[in-house]
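**Q** For reference, the sequence and a predicted model appear below.
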Amino acid sequence: MEKHRHFIIHKPFGFISQFVNNKTRKKRLLGELHQFPEGTMAVGRLDAKSEGLLFLTTDGKLSDTICSSKVSKEYYVQLNGEITTEAVAELESGVEIGFEGKRYVTKPCSAKILLEAPEFSERSKKIRDDRHGKTSWVSITINEGKFRQVRKMTAAVGFPTLRLVRVRVGNVQLENMEIGAVEEVTEFKVF
């Protein structure tokens, strides 16, 4: 029986969560960061503008488990403007977003204002600074993963996302991984 291999990566801004680009646009691929074994797949995608913790595995069953609603995903999100407690309460109770051409109400989640900006390395593409208006940070933890869901949620309550970093999946934390770092892990426990 073939032994599956598992990796965690701190996905940088500008990379897509795949190994093949079928579009004509030039996108940076995960294979540029590390030589992964054949059959490796990204588990739960992060779009090109998003950063943070990404799992990679050769085990399809594990991929399905991590993508399920059983496993929570936490994001630190920098927002355009100073988010209000009312907007955080809206996020927590569920907001209406567009998904696959239809209106969708997100499931209840956990959201809280971060009083201090998290310490992340500077992003390769600069984010506007406070001269263009205040920004704020929130933590959002969801158990679902619709297409660009967190970005759509913050926009729905009037605070568009400027930077999005996934910091936790299940009980696995991003912690102090450098941007672009890849670690092979032998045990992959997300609960």
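**A** Perfect, I can see it now.
**Q** rest of the way, CA atoms for contacts and neighbours
**A** OK.
**Q** Count the neighbours of the closest residue to residue 6 other than its chain neighbours for me.
**A** Excluding its sequence neighbours, the residue lying closest to residue 6 (Cα to Cα, 6 or more residues apart in numbering) is residue 57, at 4.4 Å. For residue 57, the neighbour count with other Cα atoms under 10 Å is 23.
**Q** ok, and here's another one to check against it:
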Amino acid sequence: MTKEFKYIIFHKPYGVLSQFTQESPQHITLKDYIDVPDVYPVGRLDWDSEGLMLLTNNGPLQHRLSNPRFGHQRTYWVQVERIPDPEAINKLCTGVEIQNYRTRPAQIRLFLEEPTVSERNPPIRVRKNIPTAWLEMTLTEGKNRQVRRMTAALGFPTLRLIRISIAHLQLKGLQPGEWRNLTQSEIKDLEKSRI
């Protein structure tokens, strides 16, 4: 009997661990939102990050998406303290030194207007005398807390981080805490892609 693969995308809210196992009673996990058996997250988002997660029971695909060797694109909307100048944007694009490692080149865009995002609970801390800005950052690697470390290294601490896409998969249409099965065309694109 051939195993039927399952593919789910989930909009992970702030404060949720990217796992099904609860480490302590106060932790909120994926099991509080997703009641589909035998699916596992591909990669992770830190508990204080939000956005798109892919879950599947397709082991080879999970390996390919998690392995840094295959370098697929992940795009984030990142709210930072202060407004990055062109020099800072260029450094983020060309690579930043973090923990004895130089990040790969990335695509960075400074939003001219704040993007439309859902409210976060709890809201970010706001300092009246420090402006904030939103960046769109597309990376092809996923080091631990990489986006936060990149912006902090240049003096622009991350206040909020939302992953909006993994390769061709988009977060559009999902509110925090919602999930859906991938469409047949999304599954075909996922299986035939080299990500």
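**A** Right, received. Where do you want to start? These figures come from a predicted structure and were not determined experimentally.
**Q** The residue nearest to residue 6 of the first structure matches what in the second structure?
**A** Per TM-score structural alignment, the equivalent position to residue 57 of the first structure in the second structure is residue 56.
**Q** distance of its match from residue 140 of the second structure?
**A** Residue 56 of the second structure sits 21 Å away from residue 140 of the second structure when distances are taken as Cα to Cα, to the nearest Å.
**Q** what does residue 181 of the second structure give?
**A** Separation of residue 181 of the second structure from residue 140 of the second structure (Cα to Cα): 25 Å.
**Q** Neighbour count: these two, which is higher?
**A** Set side by side, residue 181 of the second structure and residue 140 show more neighbours around residue 140, with 20 against 15, by other Cα under 10 Å.
**Q** Nearest the geometric middle of the second structure, what residue?
**A** residue 163 (3.1 Å; Cα atoms, centre = their mean).
**Q** what range in the first structure does stretch 158-169 of the second structure sit on?
**A** With TM-score structural alignment as the criterion, stretch 158-169 of the second structure aligns to 161-172.
**Q** tell me which residues in the matching stretch are buried?
**A** Neighbour counts over stretch 161-172 of the first structure (16 or more other Cα atoms under 10 Å) mark 161, 162, 163, 164, 165, 166, 167, 168, 169, 172 as buried.
**Q** Just put those in a markdown table and tack on secondary structure and distance to residue 134 of the first structure.
**A** Conversion of those to a markdown table gives the following (DSSP: H, G, I helix; E, B strand; the rest coil; distance: Cα to Cα, whole Å):
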| residue | secondary structure | distance to residue 134 of the first structure |
| --- | --- | --- |
| 161 | strand | 13 |
| 162 | strand | 11 |
| 163 | strand | 14 |
| 164 | strand | 17 |
| 165 | strand | 19 |
| 166 | strand | 22 |
| 167 | strand | 23 |
| 168 | strand | 26 |
| 169 | strand | 29 |
| 172 | strand | 31 |
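**Q** got the contact list for residue 180 of the first structure?
**A** Neighbour list for residue 180 of the first structure: 9, 10, 11, 12, 33 [criterion: Cα atoms under 8 Å, 6 or more residues apart in numbering].
**Q** what do you get if the cut-off is 10 Å, keeping everything else the same?
**A** For residue 180 of the first structure, the residues meeting the contact criterion (Cα atoms under 10 Å, 6 or more residues apart in numbering) are 9, 10, 11, 12, 13, 15, 30, 32, 33, 34, 51, 52.
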